[in-house]
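Chemist: sequence first, then the predicted structure:
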Amino acid sequence: MKQQIMDGVYWVGVIDWALTHFHGHELSTHRGSTYNSYLIVDEKIALIDTVWGPFAEEFLHKVKEVVDPARIDYIVVNHAETDHSGALPALAALAPQAEILVSPKGMDSVPGHYRHAGDLRLRPVKTGDSVSLGQRDLLFVEAPMLHWPDSMFTYLTGSNLLMPNDAFGQHYASAFRFNDEVDQEELYEEALKYYANILTPFSPLVLKKIDEVLALGLPVDMIAPSHGVIWRKDPLQIVTQYQEWARQEPKRKAVILYDTMWEATRKMAEAVGEGLAESGVDHRLFHMSLTDRNDAITAIFEAGAVIVGSPCLNGGILPTITPILEDLRGLKFKNKVGAAFSSYGWSGEGLKRIEDHMKGARIDVVAEGVAAKWQPDGEALERCRELGRTVAKGLPA
């Protein structure tokens, strides 16, 4: 059902309890998600973002509980990705007089997604533009690459409500709508996972945009993202947290990623961990054929070191290891050190392949890699321990 979140502002989104993966299978969502939409009733009526297409009927029912859709004056599309705009064609058909407000880049992305939706009444708005709803105004701030070129924030004056679309959100389904009503550990786990897996490449832009928004001097009583819960209690806490995450200052932690065929690389991974522990470095081992890749990425985001091991297979590495190495390259993590280890039977190219991947991800390889033929003997395991000790020296004290 709809829910009033402040005077004249209604949440008309939907909860997707069953969602297990997002962006196809790119991102795991262990706790489901929400698609948040906000209906503002003033002298004029505005709707901020819609929901994913499969939930259009439920969404429209909630809108109709508040107003006749034909009365809507403005539909704001902060971001054209279909989890936020999928119900737009259905809503636009019921609100033919509504202007659809998009960022300048949205003039390309919105019709690009909905080529068969008929004549959508699009109007571009840029940073600093506003529209009056009567007692309150909508103010727009472009936020390109947070996380698409068309992304923007919408601010409701008078209510001091910031609706930043994908920024400050979480894939987190909950019976409740506000941050002070849910488990705080779960909330921050999901907020961190969201940032680490989606927004990390844009961290310099995150810092710049936050500074720009804060410089506007807009009071913020509530931050209502398009996924997860709404920040009502101390809403700027998540802004402060984003600033910390965007700086990517590493912790004295390490992550060891490995896969194994006949337990050789498992033994090596454990020995590397022993060397780290001897040096007082907390660490986690992830067996990548059994581990959720996004959970491993979240752990790497917080850690200062990532160490990767694989058997050699067909002159390369196991296919379970390659995807996360590609993720590390694409996510552009900063301030990481690392090293590699590998087992092999006759050729042994795997070690160099891993190190090349790490260098491509701009991870500073600070220890000589360890390659062990067949099962590692005592000397090879001691070299793994020394690798762990050496990596530990490259971490902040």
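Modeler: Received, thanks.

Chemist: use CA for all of it now, contacts and neighbours both
Modeler: Noted.

Chemist: after the longest strand along the chain comes which helix or strand?
Modeler: Taking DSSP state E as the criterion, the chain has its longest strand at strand 303-313. Scanning forward in sequence from strand 303-313 by DSSP states H and E, the next helix or strand is strand 316-317.

Chemist: which strands or helices does the helix or strand just after that next one pack on?
Modeler: Following strand 316-317 in sequence order, the next helix or strand is helix 322-331 (DSSP H and E). Counting by 3 or more CA pairs under 8 Å, 6 or more residues apart in numbering; DSSP states H and E, the packing neighbours recorded for helix 322-331 are helix 293-302, helix 350-360.

Chemist: so which bits of whatever helix or strand comes next after helix 322-331 are buried?
Modeler: The element immediately downstream of helix 322-331 (helix or strand, assigned by DSSP H and E) is strand 337-344. Using 16 or more other CA atoms under 10 Å as the burial criterion, the residues of strand 337-344 that qualify are Val337, Gly338, Ala339, Ala340, Phe341, Ser342, Ser343, Tyr344.

Chemist: ok, stretch 263-271 next?
Modeler: Ala264, Thr265, Arg266, Lys267, Met268, Ala269, Glu270, Ala271.

Chemist: now stretch 151-166
Modeler: 151-157, 159, 161-166.

Chemist: what's the span of that stretch, first residue to last?
Modeler: Length of stretch 151-166, first residue to last, CA to CA, to the nearest Å: 8 Å.

Chemist: show me the contact partners of it.
Modeler: When contacts are defined by CA atoms under 8 Å, 6 or more residues apart in numbering, stretch 151-166 is touched by residues 6-7, 48-49, 78-80, 103, 106, 135-147, 218-227.

Chemist: which members of the residues you listed occur in strands, if any?
Modeler: Using DSSP E, those in strands are Met6, Ile48, Asp137, Leu138, Leu139, Phe140, Val141, Glu142, Met222, Ile223.

Chemist: let's bring in a second model and compare:
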Amino acid sequence: MQLSDSIKYIGVDDHKIDLFEGQFDVPAGMAYNSYIILDDKIAVMDTVDEDFGEEWLSNIKKALAGKNPDYLVVQHMEMDHSSNIQKFVDVYPEAKIVSSKMAFVMMKSMFGTDFADKQVVVAEGSKLELGKHTLNFIAAPNVHWPEVIFTYESNEKVLFSADGFGKFGANDVEDPEGWACEARRYYFGIVGKFGANVQAVLKKAAALEINTIAPLHGPILTGADAKEAVRLYDIWSSYGVESEGVCVLYTSVYGHTKAVAEKFAEILKAKGCPKVAISDLAREDTYECVEDAFRYGKLVLATTTYNGGIFPIMKDFIGHLTERNYQNRKLGLIENGSWAPMANKAMAAAFEQSKGITICEAKVSVKISMTAETTSQLEKLADEILN
């Protein structure tokens, strides 16, 4: 994954990990990217996860070919990228550390020192001359931690984008679905709450000529792939609609609500819906479902009444959406209850603080099992959600 003769990849792949950040399933592993820029002055871009420090240092040594680095640029202090700062300092004590003011505060919390004698504090508009290469620093707060900086190298036109434009999966595993699928799950799972912050950084990036995007996770993006990634990030971070269709998500205790949801999906398809993405929240990956809910402009939730409210798995899922600023969507509701269906009212209330959520007037209420009346209600909901 060498970028050029002077910018080289020195990251690692992790196939030991099962859950990223303790919650995201990563069956294809994870990449922790790091880069080195070789010039009159030499800069290393970020470290890697703690478990791979020795491999990373070996990669640096090989790339240096007997030279010493002048700088370690720390764009993001999350532990999968910063854990080896102290090890780097131990091996290369003459190198300076380049980062934001807040990052150095975090370093003191993490390592017991803020490396005061090595600090090069940068902020929006700061530059660092390496020779032919110039690093231009871009403040990117809350993408997705508050101390984050991006770095634009203006000679080769490379945007080092921290966690931005990252994806799940190790780089040595070919992803048959391409970049967008796992990048989307990564974005909405991890960064999705901070759409306004991403939009602010995209506006800054729009003024730059970018040939290459070098993120801290996932593949290096060039040419048309980089342009497509920026296009999708603009949609995702503005809470726009990426794909036409309806996402149908359900929970079901004894199979009756599942049958209603599946019947609704059949009705949607019969009415010409271009895509129906239907999932059982209890059995599908939560963040795959979060991804689908954001991908499509229309969402239908079907669940059982539980303790006079929402079935726990559905309640938790709605929380995943609202805490990520779910907005600008049309929402349909389907409830089931053996004697007193109440879930629709509770689900509607859960979205009261969400922006731009239009709840369909046609609601579906079932008592235990589907009837002809249920089908009639489903037809009305389908007509409204599709129009």
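Modeler: Received, thanks. Note that this is a predicted model, so its numbers are computed, not measured.

Chemist: okay, the longest strand of the first structure sits on what stretch of the second structure?
Modeler: With TM-score structural alignment applied, strand 303-313 of the first structure matches the range 296-306 in the second structure.

Chemist: centroid-nearest residue for the second structure?
Modeler: Nearest to the geometric centre of the second structure sits Tyr187, at 1.6 Å (CA atoms, centre = their mean).

Chemist: so what does it match up with in the first structure?
Modeler: That one, Tyr187 of the second structure, aligns with Tyr195 by TM-score structural alignment.

Chemist: one more: Val246 of the second structure?
Modeler: Val246 of the second structure maps onto Ala254 in the first structure when the alignment is built from TM-score structural alignment.

Chemist: that match: what's it in contact with?
Modeler: Leu276, Val281, Asp282, His283, Arg284, Ile300, Ala303, Gly304, Ala305, Val306, Ile307.

Chemist: counterpart of the fourth one in the second structure?
Modeler: Alignment note (TM-score structural alignment): His283 of the first structure maps to Val276 of the second structure.

Chemist: neighbours around that match, how many?
Modeler: Per other CA atoms under 10 Å, the neighbour tally for Val276 of the second structure reads 19.

Chemist: please report how far the match of Val246 of the second structure lies from Val365 of the first structure.
Modeler: Ala254 of the first structure is 13 Å from Val365 of the first structure, by CA to CA.

Chemist: ok, Ser279 of the first structure next?
Modeler: In terms of CA to CA, Ser279 of the first structure sits 18 Å off from Val365 of the first structure.

Chemist: one step back: mean per-residue distance, the longest strand of the first structure to the second structure?
Modeler: Once the two are superposed, strand 303-313 of the first structure sits an average of 1.3 Å from its aligned residues in the second structure (mean CA distance after the TM-score superposition for the first structure).

Chemist: name the helices or strands packed onto that strand?
Modeler: Secondary elements touching strand 303-313 of the first structure (3+ CA pairs under 8 Å, 6+ apart): strand 251-258, helix 264-278, strand 337-344, helix 350-360.

Chemist: what's the burial count for the aligned partner of Asp39 of the second structure in the first structure?
Modeler: Using TM-score structural alignment as the criterion, Asp39 of the second structure maps onto Asp42 of the first structure. Applying other CA under 10 Å, we find 16 residues neighbouring Asp42 of the first structure.

Chemist: show me what contacts Asp42 of the first structure?
Modeler: Gly8, Leu133, Gly134, Gln135, Arg136.

Chemist: before we move on, what about Thr260 of the first structure?
Modeler: Arg266, His287, Ser310, Pro311.

Chemist: now stretch 154-173 of the first structure: which residue numbers in the second structure?
Modeler: Using TM-score structural alignment, the residues of the second structure aligned to stretch 154-173 of the first structure are 151-170.

Chemist: just to revisit the earlier point, could you check how far the match of Val246 of the second structure is from Arg389 of the first structure?
Modeler: Relative to Arg389 of the first structure, and taking CA to CA, Ala254 of the first structure is found at 11 Å.

Chemist: pull up the overlap in contacts between those two.
Modeler: Shared contacts of Ala254 of the first structure and Arg389, counting by CA under 8 Å, 6+ apart, come down to Leu276.

Chemist: map Leu57 of the second structure across to the first structure for me.
Modeler: Using TM-score structural alignment as the criterion, Leu57 of the second structure maps onto Leu60 of the first structure.

Chemist: tell me which element that match falls in.
Modeler: Per DSSP H and E: helix 56-66 holds Leu60 of the first structure.

Chemist: that helix against the second structure, how far on average?
Modeler: Mean for helix 56-66 of the first structure is 1.4 Å (mean CA distance after the TM-score superposition for the first structure).

Chemist: mind listing what's buried in stretch 368-387 of the second structure?
Modeler: Those would be Ile368, Met370, Thr374, Thr375, Gln377, Leu378, Glu379, Lys380, Leu381, Ala382, Ile385, for stretch 368-387 of the second structure by 16+ other CA under 10 Å.

Chemist: tell me which of those residues is nearest to Gln353 of the second structure?
Modeler: Distance to Gln353 of the second structure, by CA to CA, is smallest for Ile385 among these, at 21.0 Å.

Chemist: ok, back up a step: and for the longest strand of the first structure, what's in contact with it?
Modeler: 250-261, 264-265, 269, 300, 317-318, 321, 335-345, 347-351, 354, 391, 395-396.

Chemist: 7 Å instead, please
Modeler: 250-260, 265, 300, 317-318, 335-344, 348-350, 395 (CA atoms under 7 Å, 6 or more residues apart in numbering).

Chemist: same check, this time on stretch 14-32 of the first structure
Modeler: Identification of contacts with stretch 14-32 of the first structure by CA under 7 Å, 6+ apart yields Ser33, Thr34, Tyr35, Asn36, Phe59, His171, Tyr172, Ala173, Asn294.
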